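Colleague: Sequence first, then the predicted structure:
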Amino acid sequence: MELLNAARTAILRRGLHATRVRDVADEAGVATGTVTYYFRELDELFDLVFAEAVERFCAVRERDAASRSEPREQLAAILRSGLPTGPDDELCCLLYEFSPRARQRPTDARLRRELYGRQVDLYVQVLRAGTDAGRFLLRRPAEEVAANLVALEDAYGYHVIAQTFMTRQQAEHHLFGYASLAVADPSLVP
């Protein structure tokens, strides 16, 4: 666990591509040999960091939805939890660090698919529950709305993290705006 935390910190400080065994060892306060004893390849440790980040991110969103009983409240909760809190959101920064590697590494691609699939599934469950309760009138199929919401979170979240042109507040406003149109519930806009 100590090496996992050290790797996470090193990645956040230096970026994934610049993080080396020495960086992880320094963060953990151990010799480089300790790191290589447990992880022959640094990518093995990186795989654990990414898997842990995916699990934490999805678990938070699933708990947010489960802690509310009304579909509209569930939808609002997962819309909020899908965006970074700001440019220094540790968990989202980690997820964005690993995303580009999905093209080259099967493990990263599998974890990225899992992350995407769990988020889409969560939205679909909430959208269907809202439709069944007569709360939502979906303008498009639930799977399509869910996929669009996740894509918007990913795109807006990147801009929040990179501090390019969108703040967290703007991203949330846009995301809620799309969701309110997609489910025909104007009261969803904050």
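Modeller: Yep, that arrived.

Colleague: all contacts plus neighbour counts: C-alpha atoms, from now on.
Modeller: Noted.

Colleague: how about the helices in this structure?
Modeller: Under the criterion DSSP state H, the chain contains helices at 2-14, 21-28, 32-38, 42-66, 71-81, 90-98, 106-132, 142-162, 168-183.

Colleague: Serialize the ones you listed to TSV and add fields for mean neighbour count.
Modeller: Shown next, in TSV, are the helices of the chain (neighbours: other Cα atoms under 10 Å):
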stretch	mean neighbour count
helix 2-14	19
helix 21-28	19
helix 32-38	14
helix 42-66	17
helix 71-81	20
helix 90-98	19
helix 106-132	18
helix 142-162	19
helix 168-183	19
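
Colleague: here comes the other one, which I'd like you to weigh against the first:
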Amino acid sequence: MGKPGRPKNQTARREALVDAAGRAITERGLEGLRIKDIAAEAGMSAGSVLYYYPELDDLVLEVHRGAVERFLRARHAVTDEVTDPVARLRALIASGLPADAEDATHRLLYELHSRADRSAGHAELMASLFAHEVGLYTTVLEVGAATGVFTLTAPVGDLARNLVALEDGYGLHIVSRNARLTRAEAQRLIRAHARAVTGRAEL
């Protein structure tokens, strides 16, 4: 017989804690994040949080891993079924930007990426996300070039990395509430760059 109070579904409890920690980080930031904040979000005791994650850093790393996976799934969901290179590139650009300053996924990712300079695990997740996003752009650019739709002005890898970097830079301004840069303006600017490097005036 199990110990009194021990959860029957430990996987579900761990997932609930990861979700709760993600919400707490989005609302409060990483600095000063406390076990009791996560417990309150999850509707559990602080002891329950520590039972599953004795080290807070391990829980934060799980939050980062889950956020990266969800973000990439969402990007694939809106682009994978689009076959026309021009339409796919438009969809890809749109999917990489925050909806607004309150976009929870982007706010969480930017906050978690700040751990990369102090943690090999977080650095690996940030690098992995970047590589996957570069891969998404590389694919659409290569297909467009191979079919004669795009006339690329530089090596495809360079163009793909620049597009991801533009997303990241403009996205940070959006979630940081820069009044001079809206999502619509950021999307216009990235599409203008894409037109310049692909030779497609209608992008």
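Modeller: The structure has been received and is ready for your questions. Just so we're clear, the structure is a prediction, and the values are computed from it rather than from any experiment.

Colleague: looking at the alignment, what does Arg188 of the second structure pair up with in the first structure?
Modeller: Under the alignment defined by TM-score structural alignment, Arg188 of the second structure is paired with His173 of the first structure.

Colleague: What sits closest to the aligned residue in the second structure for Tyr38 of the first structure if chain neighbours are left out?
Modeller: Matched by TM-score structural alignment, Tyr38 of the first structure corresponds to Tyr52 in the second structure. Of all residues not flanking Tyr52 of the second structure in the chain, Arg14 sits nearest, at 6.7 Å (Cα to Cα, 6 or more residues apart in numbering).

Colleague: Grab the most central residue of the second structure for me.
Modeller: Phe71 (4.6 Å; Cα atoms, centre = their mean).

Colleague: now that one, nearest residue through space, not along the chain?
Modeller: Thr105 (7.2 Å).

Colleague: Surely the one you found touches Glu69?
Modeller: No: look at Thr105 of the second structure against Glu69 with Cα atoms under 8 Å: they stay out of range, at 10.9 Å.

Colleague: Distance of the corresponding residue of the second structure for Leu3 of the first structure relative to Gly29 of the second structure?
Modeller: Alignment note: Leu3 of the first structure maps to Leu17 in the second structure; criterion TM-score structural alignment. Between Leu17 of the second structure and Gly29 of the second structure the computed distance is 16 Å (Cα to Cα, to the nearest Å).

Colleague: now swap in Ala192 of the second structure and tell me
Modeller: In terms of Cα to Cα, Ala192 of the second structure sits 34 Å off from Gly29 of the second structure.

Colleague: cool, and Arg88 of the second structure?
Modeller: Arg88 of the second structure is 34 Å from Gly29 of the second structure, by Cα to Cα.

Colleague: so stretch 114-125 of the first structure corresponds to what in the second structure?
Modeller: Counting by TM-score structural alignment, stretch 114-125 of the first structure corresponds to 128-139 in the second structure.

Colleague: Need the residues that contact the matching stretch.
Modeller: Residues from elsewhere that reach stretch 128-139 of the second structure (Cα atoms under 8 Å, 6 or more residues apart in numbering): 68, 72, 89, 92, 156-157, 159-161, 163-164.

Colleague: Show me how far it is from its chain's centre.
Modeller: 12 Å (Cα atoms, centre = their mean, to the nearest Å).

Colleague: Next up, the contacts around whatever residue of the first structure lines up with Ala99 of the second structure.
Modeller: Structural alignment (TM-score structural alignment) places Ala99 of the second structure against Thr85 in the first structure. When the contact criterion is Cα under 8 Å, 6+ apart, the partners of Thr85 of the first structure are Arg168.

Colleague: if I look at Thr85 of the first structure, how far off is His173 of the first structure?
Modeller: 14 Å.

Colleague: do the same with Arg80 of the first structure
Modeller: From Arg80 of the first structure across to His173 of the first structure, the span is 10 Å (Cα to Cα).

Colleague: Now the common contact residues for those two.
Modeller: What both Arg80 of the first structure and His173 touch, as defined by Cα under 8 Å, 6+ apart, is an empty set.

Colleague: which residues sit in contact with the corresponding residue of the second structure for Arg61 of the first structure?
Modeller: Under the alignment (TM-score structural alignment), Arg61 of the first structure maps onto Arg75 of the second structure. The contact partners of Arg75 of the second structure, by Cα under 8 Å, 6+ apart, come to 92, 95-96.

Colleague: Tell me, of those residues, which are also contacts in the first structure.
Modeller: Mapping the contacts of Arg75 of the second structure onto the first structure (both residues aligned by TM-score structural alignment, their matches' Cα atoms under 8 Å) leaves 92, 95-96 still in contact.

Colleague: what's the closest of these to Leu61 of the second structure?
Modeller: Nearest to Leu61 of the second structure among these, counting by Cα to Cα, is Gly96 at 22.0 Å.

Colleague: how about the nearest residue to that closest one, chain neighbours excluded?
Modeller: Nearest to Gly96 of the second structure is Glu167, by Cα to Cα, 6+ apart, at 6.0 Å.

Colleague: which residue in the first structure lines up with that neighbour?
Modeller: Under the alignment by TM-score structural alignment, Glu167 of the second structure pairs with Glu153 in the first structure.

Colleague: so who does its match touch?
Modeller: 82-83, 175.

Colleague: ditto for Arg128 of the first structure
Modeller: Arg128 of the first structure neighbours (Cα under 8 Å, 6+ apart): Ala142.
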